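Peer 1: Everything below, folded, please.
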Amino acid sequence: MDFLRPTTLPEALALRAGRPDAVPIAGGTDVMVELNFDHRRPGALLDLTRVAELGEWSRDGELIRLGATVPYARVITELGAELPGLAMASRTVGSPQIRNRGTVGGNLGAASPAGDTHPVLLAVGARIELASQRGVRTVGAGEFYTGVKRSVLADDELITAVLLPAAGGPQQFAKVGTRNAMVIAVCSFALAIRPGRREVGAAVGSAAPTPRRTPGAEEFLRAELPWDRPGPLPDSLKRRFGELVADATEPIDDVRGSAAYRRHALSVLARRTLTWAWDDHRERQRSCV
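Peer 2: Modelled structure (predicted):
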């Protein structure tokens, strides 16, 4: 197995084009597990850790450009205010050692339905930047995933960045597992509310062949939330929101949980995260008075 170590993005893209059998690696938290268990034996590994431009983030107005190899630990410490939902999801990933190495770009490259960051990227309307020697294109998170551990990423492309809007309101992330972290999610849920625009984003993970948004639940909240009078939400509204989230799923039975349990758990997560997000919004409104 060859080990390729480019130091610039053009060099990395040239190697990617010339070695379609090479697997990109940054933190290695997914790839090394597959290698150790002999689930994958690629002809080469394409190490991206020396490509400086992939390990930085920047802000242009309301848009955050997050380099593909920025680790979860930096998302938590440096972007908690701008991207609170992504920071919440990052805190649930593995151990501190994994968070110091693992990346959002790697999570996207694996494209697992259970990836912790995927529901947040969907809920906030993130776009994925893909580059090759042919040029650069961006793909909405909703179009990126095409199946179980499959995506639109071409053989000669690298994920170079994720483009996310800075939070315009409360964001929440929650997942169910056998413990709070260091565990693959049985199911997960992300919610983003932008009261100034009356926008809602909601998405589920580990409950369908791909991570997915829940458009029916989003439309329900847009129409039913008391935007002009942010008082406590009635239980009936939260319950209906949970039902619509569960209805949007397509889970399976596996060793981590049954399909019925995943639907029930996501309904509960939807109600809880909505309560937390709306309470956050109400607190912000009171502090502005």
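Peer 1: going forward, measure contacts between C-alpha atoms and count neighbours the same way
Peer 2: Will do.
Peer 1: ranges for the helices of the stretch 101-250 of the chain?
Peer 2: 104-110, 118-123, 141-144, 215-224, 235-247 (DSSP state H, counting those that start in this stretch).
Peer 1: any idea how far the shortest one is from the chain center?
Peer 2: Yep, that's helix 141-144 we're talking about. 11 Å (CA atoms, centre = their mean, to the nearest Å).
Peer 1: again with the first one
Peer 2: Mean C-alpha position of helix 104-110 versus that of the full chain (CA atoms, centre = their mean) differs by 9 Å.
Peer 1: quick one: contacts of stretch 43-58?
Peer 2: 1-9, 12, 15-16, 19, 21-27, 64-71, 160-161 (CA atoms under 8 Å, 6 or more residues apart in numbering).
Peer 1: out of those, which are inside helices?
Peer 2: Per DSSP state H, helices hold the following members of the contacts of stretch 43-58: 9, 12, 15, 16.
Peer 1: quick one: contacts for the first one?
Peer 2: Looking back up the chat, that one is residue 9. 51, 53, 54.
Peer 1: Any of the contacts of stretch 43-58 buried? List them.
Peer 2: Buried by 16 or more other CA atoms under 10 Å: 4-6, 9, 12, 15-16, 19, 21-27, 64-71, 160-161, out of the contacts of stretch 43-58.
Peer 1: From the residues you listed, which land in strands?
Peer 2: Here DSSP state E is the test, and the buried ones among the contacts of stretch 43-58 give 4, 22, 23, 24, 25, 64, 65, 66, 67, 160, 161 as lying in strands.
Peer 1: Just give me the neighbour total for residue 124.
Peer 2: 28 (other CA atoms under 10 Å).
Peer 1: wait, doesn't it sit right on residue 165?
Peer 2: Yes - with contacts counted by CA atoms under 8 Å, residue 124 reaches residue 165, the gap being 7.1 Å.
Peer 1: rewinding a little: looking at the helices of the stretch 101-250 of the chain, which one is packed in the most?
Peer 2: helix 118-123 (a mean of 30; mean count of other CA atoms under 10 Å).
Peer 1: residues in contact with it?
Peer 2: 85-86, 89, 107-108, 127, 141-142, 164, 173, 188-192, 200-205, 211-213.
Peer 1: Please enumerate the strands of the chain.
Peer 2: 2-4, 22-25, 44-47, 57-60, 63-67, 127-132, 135-140, 145-147, 150-151, 158-165, 171-176, 187-194, 199-205, 212-213.
Peer 1: Another sequence for comparison is provided below:
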Amino acid sequence: MDFLRPASWSEALEAKANHPDATPIAGGTDVMVELNFDRSRPGTLLDLTRVERLAQWSRDPRPGGAVLRVGAGVPYSRLIEELGTSLPGLAVAARTVGSPQIRNRGTLGGNLASASPAGDGHPPLIAAEAEVELESVRGTRTLPVSEFFTGVKRTALAADELVSAVHVPEATGPQQFSKIGPRNAMVIAVCTFAVALHPRRGTVGTGMGAAAPTPRAATEAEEFLAGELTESRRWERPDPLPESVVGRFGELVARAAIPIDDVRGTARYRTHALGVLARRTLGWAWDEYRNGTATAGRQGCA
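Peer 2: Next up is the predicted model:
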């Protein structure tokens, strides 16, 4: 096995162009598991830990609201500590990832590139309408995160491309995330759900994990809830949500799922659980919107 360790981003892109089959490694929390269990034996490893640019983030003020560019090498622990207020949904999801040691090593870019349907970082990115920045020696392009995933552990990455960053709109309303697993931590999720309220434009975002071959939004549920909030003028007067609205939202989320049976849970259980998570996270988010409280503190495990 060859081991490449570029010192700069340009060197990393050149290495990937010259070795398109190279497997990138940053935190190693996914790659090393595959190696240790002999599930994968790449001919070349491309170590990105020396590339400082990947570990940086910046805030870009825009007329419609600021957008944060988060480098692919930013670990979960920094997402929590440094971006918990600006990207609360992502921070809540990051808190549910592994142990403190894993959160210190694991990166958002690695989570994206692995493209597991159960990746904890994916649903809040979809709910926030994030974009993935991909780069090669040929140039840079961005894709909506929902289009980045093309199948189970498959992405739109070209052979010579690397994930360089994620562009995430700064939260303008409450965001929440919840997951179900056999225990509260150190597990792959049975299913996950994220919701984001966007009161400035009167829309709602959702994201589901381990519910289909790729992470996805529950579009019909989004449109239903946004319509109800607009028609009832609850964006302006945030009264409690009727149980009928919360229940219908959960039903539409469950309807959007096409899960499978596997060792972690049955398709039937996942469908039921997603409806429960949808109602629960909507309740948390709406309470925060009514009370004007921050969203970064809740743990997010169900």
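Peer 1: if we can go back for a sec, let me have the helices of the stretch 101-250 of the first structure in TSV, extended by distance to residue 268 of the first structure.
Peer 2: Output for those, formatted as TSV (distance: least, CA to CA, whole Å):
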stretch	distance to residue 268 of the first structure
helix 104-110	25
helix 118-123	16
helix 141-144	24
helix 215-224	14
helix 235-247	6
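Peer 1: wait, which of those is closest to residue 81 of the first structure?
Peer 2: Nearest of the helices of the stretch 101-250 of the first structure to residue 81 of the first structure, taken as CA to CA: helix 118-123 at 14.6 Å.
Peer 1: what's the closest one aligned against in the second structure?
Peer 2: Taken onto the second structure by TM-score structural alignment, helix 118-123 of the first structure occupies residues 122-127 there.
Peer 1: average distance between that stretch and the first structure?
Peer 2: Once fitted to the first structure, stretch 122-127 of the second structure is off its aligned match by 0.5 Å on average (mean CA distance after the TM-score superposition for the first structure).
Peer 1: Look up how far residue 96 of the first structure lies from the counterpart of residue 252 of the second structure in the first structure.
Peer 2: Aligned counterpart of residue 252 of the second structure in the first structure: residue 244 (TM-score structural alignment). Applying CA to CA, to the nearest Å, the value for residue 244 of the first structure to residue 96 of the first structure is 35 Å.
Peer 1: Quick one: closest of the strands of the first structure to residue 270 of the first structure.
Peer 2: strand 187-194 (6.9 Å).
Peer 1: against the second structure, where does that closest one fall?
Peer 2: Going by TM-score structural alignment, strand 187-194 of the first structure sits over residues 191-198 in the second structure.
Peer 1: now what about the matching stretch, what contacts it?
Peer 2: Against stretch 191-198 of the second structure from outside (CA under 8 Å, 6+ apart): 89, 118, 120, 123-124, 127-128, 171-181, 203-211, 270, 273-274, 277-278, 281-282, 285.
Peer 1: One more pass at 7 Å, please.
Peer 2: Contact with stretch 191-198 of the second structure is made by 118, 123-124, 127-128, 172-180, 203-211, 270, 274, 277-278, 281-282, as judged by CA atoms under 7 Å, 6 or more residues apart in numbering.
Peer 1: How about stretch 217-228 of the first structure?
Peer 2: 195, 198, 199, 200, 201, 202, 241, 244, 245.
Peer 1: Now the aligned residue in the first structure for residue 172 of the second structure. Nearest residue, chain neighbours left out?
Peer 2: Under the alignment (TM-score structural alignment), residue 172 of the second structure pairs with residue 168 of the first structure. In space, and not counting its chain neighbours, residue 168 of the first structure is closest to residue 194: 5.1 Å by CA to CA, 6 or more residues apart in numbering.
Peer 1: Columns distance to residue 236 of the first structure on top of the strands of the first structure, output as TSV?
Peer 2: What follows is the strands of the first structure, written out as TSV (distance: least, CA to CA, whole Å):
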stretch	distance to residue 236 of the first structure
strand 2-4	56
strand 22-25	47
strand 44-47	51
strand 57-60	40
strand 63-67	35
strand 127-132	34
strand 135-140	33
strand 145-147	33
strand 150-151	37
strand 158-165	31
strand 171-176	20
strand 187-194	18
strand 199-205	18
strand 212-213	22
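Peer 1: So which of those is nearest residue 285 of the first structure?
Peer 2: It is, among those and with distance given as CA to CA, strand 187-194, at 13.0 Å.
Peer 1: Now find how far off-centre the closest one is within its chain.
Peer 2: Distance, centroid of strand 187-194 of the first structure to centroid of chain: 10 Å (CA atoms, centre = their mean).
Peer 1: how far apart are it and its match in the second structure?
Peer 2: With mean CA distance after the TM-score superposition for the first structure, strand 187-194 of the first structure averages 0.4 Å from its match.
Peer 1: After alignment, which residue of the first structure pairs with residue 268 of the second structure?
Peer 2: Checking TM-score structural alignment: residue 268 of the second structure goes with residue 260.
Peer 1: Tally up the residues packed near that match, please.
Peer 2: 12.
Peer 1: measure it to residue 254 of the first structure for me?
Peer 2: Distance, residue 260 of the first structure to residue 254 of the first structure, using CA to CA: 11 Å.
Peer 1: again with residue 163 of the first structure
Peer 2: 33 Å.
Peer 1: who's more crowded, these two?
Peer 2: residue 163 (23 against 9).
Peer 1: Same list, the contacts of stretch 217-228 of the first structure, but as JSON lines with distance to residue 287 of the first structure please.
Peer 2: Output for those, formatted as JSON lines (distance: CA to CA, whole Å):
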{"residue": "195", "distance to residue 287 of the first structure": "15"}
{"residue": "198", "distance to residue 287 of the first structure": "20"}
{"residue": "199", "distance to residue 287 of the first structure": "22"}
{"residue": "200", "distance to residue 287 of the first structure": "22"}
{"residue": "201", "distance to residue 287 of the first structure": "24"}
{"residue": "202", "distance to residue 287 of the first structure": "26"}
{"residue": "241", "distance to residue 287 of the first structure": "27"}
{"residue": "244", "distance to residue 287 of the first structure": "32"}
{"residue": "245", "distance to residue 287 of the first structure": "31"}
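Peer 1: of all the ones in helices among the contacts of stretch 43-58 of the first structure, which comes closest to residue 132 of the first structure?
Peer 2: Distances from residue 132 of the first structure to those, taken by CA to CA, are shortest for residue 16, at 7.9 Å.
Peer 1: Any idea how many residues pack against the residue lying closest to that closest one once chain neighbours are set aside?
Peer 2: Using CA to CA, 6+ apart and skipping residues adjacent in sequence, the residue nearest residue 16 of the first structure is residue 156, 5.4 Å away. Residue 156 of the first structure has 20 neighbours, counted by other CA under 10 Å.
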